[in-house]
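Undergrad: Take this sequence and fold it.
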Amino acid sequence: MPIVVDIDVMLARRKMSVGDLADRVGITPANLAVLKNGRAKAVRFSTLEALCAVLDCQPGDLLRFVGAQDEELADLS
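TA: The predicted structure follows:
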């Protein structure tokens, strides 16, 4: 998938659990898991804003684009 979700990285940096983040953002742990695991088809800007506010980060810290070339290089290693 060309969009990679790095919520795990920010959770580790902030030493925060998924349940705690879900509570603070105001979404269910199940919905956060769907987003965190890259299975979400969309994310609301209000949810992204809340994630950034709670994690004290920018949207680019949570989402990144991985092009086809990057995926091919990753498959080779």
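Undergrad: Every contact and neighbour count from this point should use C-alpha atoms.
TA: Noted.
Undergrad: neighbouring contacts of stretch 37-49?
TA: The contact list for stretch 37-49, computed with C-alpha atoms under 8 Å, 6 or more residues apart in numbering, reads 4, 5, 25, 34, 35, 59.
Undergrad: Another for comparison:
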Amino acid sequence: MGIVINLDVELAKRKMSVTELAAAIDLAVANVSILKNGRAKAIRFTTLDAICQVLGCQPGDILGYTPDK
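TA: Purely as a prediction, here's the structure:
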């Protein structure tokens, strides 16, 4: 899949844990972990909006695209 999720990088930049982010956006820790590890198949815009608000970033900071080989 060509979509890359860089949530782990953004969390590391802010020295924030998955647990802290999950509490801040009112989402289960397991669901944030799935996003962080790149195993998510979809993300709601409301979730993406909440993550961007908490981390102070743009959606493009979290999501990237790498063409399949």
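Undergrad: any idea which helix or strand carries residue 10 of structure 2?
TA: Assigned by DSSP states H and E, residue 10 of structure 2 falls within helix 7-13.
Undergrad: What about the residue nearest to residue 62 of structure 2 when sequence neighbours are not counted, how many residues nearby?
TA: With sequence-adjacent residues excluded and distances taken as C-alpha to C-alpha, 6 or more residues apart in numbering, residue 62 of structure 2 is closest to residue 6, at 4.7 Å. For residue 6 of structure 2, the neighbour count with other C-alpha atoms under 10 Å is 17.
Undergrad: where do the strands sit along structure 1?
TA: All strands of structure 1, identified by DSSP state E, fall at 3-5, 63-65.
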